[in-house]
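Peer 1: Predicted model and sequence follow; I will ask about them next.
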Amino acid sequence: MYYINSFFLYSLLGFIIESTLFKNTILKPSGVLVGPITLVYGVGGLSLLLINKYILNKIHTNKIIKLIISFILYTIAFTLVEFTCGHLCHLIFGIDMWNYTSKKYNIGKYICLEYMPIWGLYGLTITYILKPFLDKIIKQIPREITYLFIILLSLDLIITILTK
């Protein structure tokens, strides 16, 4: 349940960040789905958790080296998530959630080199500042609420597919 709840929490946080900070709207859907979820952030959050568990937790070196390795891994992982989710949204829903072709250092529509360091910093911020707090919330979510989230996401996906 931890990973499912993490996916939902990171997706919700991404929705809040996208809709309020970057799109200058108050909780208006910013992603593909109708509901308050931005899937790319949920997938990114899961990739961060898996990197931490299966790679970074096994590295025993000084803190500076570990921070550098973390930054590089988060940068690569989040860039791959952005690339993959961008292509999947286009393929499945026929829409481009973001398009970096106007940026100088774009690679196709879905990746921009100038944003890559931001993804690394985002990963470090989540891991070392937000994650301890978020883990406390995630671990308190009752199983029934998780099932409700799964049902609501499934309905949202169905509605989105039928209306796009």
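Peer 2: The structure has been received and is ready for your questions.

Peer 1: Only C-alpha atoms from now on, for both contacts and neighbour counts.
Peer 2: Fine.

Peer 1: Identify the residues contacting stretch 89-106?
Peer 2: Residues from elsewhere that reach stretch 89-106 (Cα atoms under 8 Å, 6 or more residues apart in numbering): 31-32, 86, 107-114, 161, 164.

Peer 1: Produce a PyMOL select command limited to the buried residues of those.
Peer 2: Entered in PyMOL, the line below selects the buried ones among the contacts of stretch 89-106, by 16 or more other Cα atoms under 10 Å:
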select buried, resi 31+32+86+109+110+111+112
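
Peer 1: So which of the contacts of stretch 89-106 are in helices?
Peer 2: 86, 161 (DSSP state H).

Peer 1: Second structure follows, compare the two:
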Amino acid sequence: MKRYIMYLIAYSVGGFVLERIINLIFLQEWYDNSVLVGPYQPLYGNGVLLGVLFMEYVYPKIHANTVIKEGTFILVAILATALSEATTGYFFEWLTGIHLWDYGQTFTCNLEYVCLIPTSLFGIISYLVIKYLHPRFKIWLDRTPNSVFIPLLVIIIIDIVYTFYTLV
């Protein structure tokens, strides 16, 4: 369980960095649209974590040629991203009444929180992270002492409680 929580934390930080870079490129400014106070976006961490779970438990059981196997992995990464976006967006809005983002006005979109092109791009990025960066991160995590895990978890829990306490 510790391993998956650490994955969630690390990939949430990575999502925060990715979103800042995207905002700099497309908005030409450091636009911070974070929900939580700390430098992490659990939305991205959840999407990657779902892909990691697929890679660890389902992917090895797929007995098909490489193209079909990798294509399935990419499709699952995109669907995991869509699921993460939809559940995060709708749940947060239901819980707080705050509408986080709206793809509804974007080309190829008719849903508020999920859109074919951006969701697919984030899914492909998720696939690439899982395929090429995750094996290295897994090795690093095995060498990380437990004393790092508890403080990180406590900080994030405090941040989540603080965020929802101030919004609700």
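Peer 2: Received it, and whenever you're ready, just let me know what you need. All of these numbers come straight from a predicted model, not from anything done at the bench.

Peer 1: ok, the contacts of stretch 89-106 of structure 1 vs Ile141 of structure 1, which is closest?
Peer 2: Checking the contacts of stretch 89-106 of structure 1 against Ile141 of structure 1 with Cα to Cα, the nearest one is Gly31 at 24.2 Å.

Peer 1: does the residue positioned nearest the centre of structure 1 sit in a helix or strand, and which one?
Peer 2: By Cα atoms, centre = their mean, structure 1 has its centre lying nearest to Tyr41, at 1.6 Å. Element membership for Tyr41 of structure 1, per DSSP states H and E: helix 39-54.

Peer 1: What lines up with Ile95 of structure 1 in structure 2?
Peer 2: When structure 2 is aligned by TM-score structural alignment, Ile95 of structure 1 is paired with Ile98.

Peer 1: Can you classify that match by secondary structure?
Peer 2: When classified by DSSP: H, G, I helix; E, B strand; the rest coil, Ile98 of structure 2 comes out as coil.

Peer 1: and the gap between it and Phe164 of structure 2?
Peer 2: Taking Cα to Cα, to the nearest Å as the criterion, Ile98 of structure 2 is separated from Phe164 of structure 2 by 11 Å.

Peer 1: If we ignore the residues flanking it in sequence, what's nearest the residue opposite Tyr113 of structure 2 in structure 1 once aligned?
Peer 2: Per TM-score structural alignment, the equivalent position to Tyr113 of structure 2 in structure 1 is Tyr110. In space, and not counting its chain neighbours, Tyr110 of structure 1 is closest to Phe83: 5.3 Å by Cα to Cα, 6 or more residues apart in numbering.

Peer 1: Any idea how many residues pack against that neighbour?
Peer 2: 18 (other Cα atoms under 10 Å).

Peer 1: helix/strand/coil for it?
Peer 2: Taken by three-state DSSP, the conformation at Phe83 of structure 1 corresponds to helix.

Peer 1: try the one 5 residues further on
Peer 2: Of the three states, Leu88 of structure 1 takes helix under three-state DSSP.

Peer 1: ok, how many other residues are close to it?
Peer 2: 14.

Peer 1: can you check the one 5 residues further on too?
Peer 2: Burial of Phe93 of structure 1, expressed as a neighbour count using other Cα under 10 Å, amounts to 17.

Peer 1: can you check Pro118 of structure 2 too?
Peer 2: 18.

Peer 1: again, but for Tyr10 of structure 1
Peer 2: 23.

Peer 1: Find the nearest non-adjacent residue to it, please.
Peer 2: Spatially, and ignoring its direct neighbours in sequence, Tyr10 of structure 1 is nearest to Gly42 (4.8 Å; Cα to Cα, 6+ apart).
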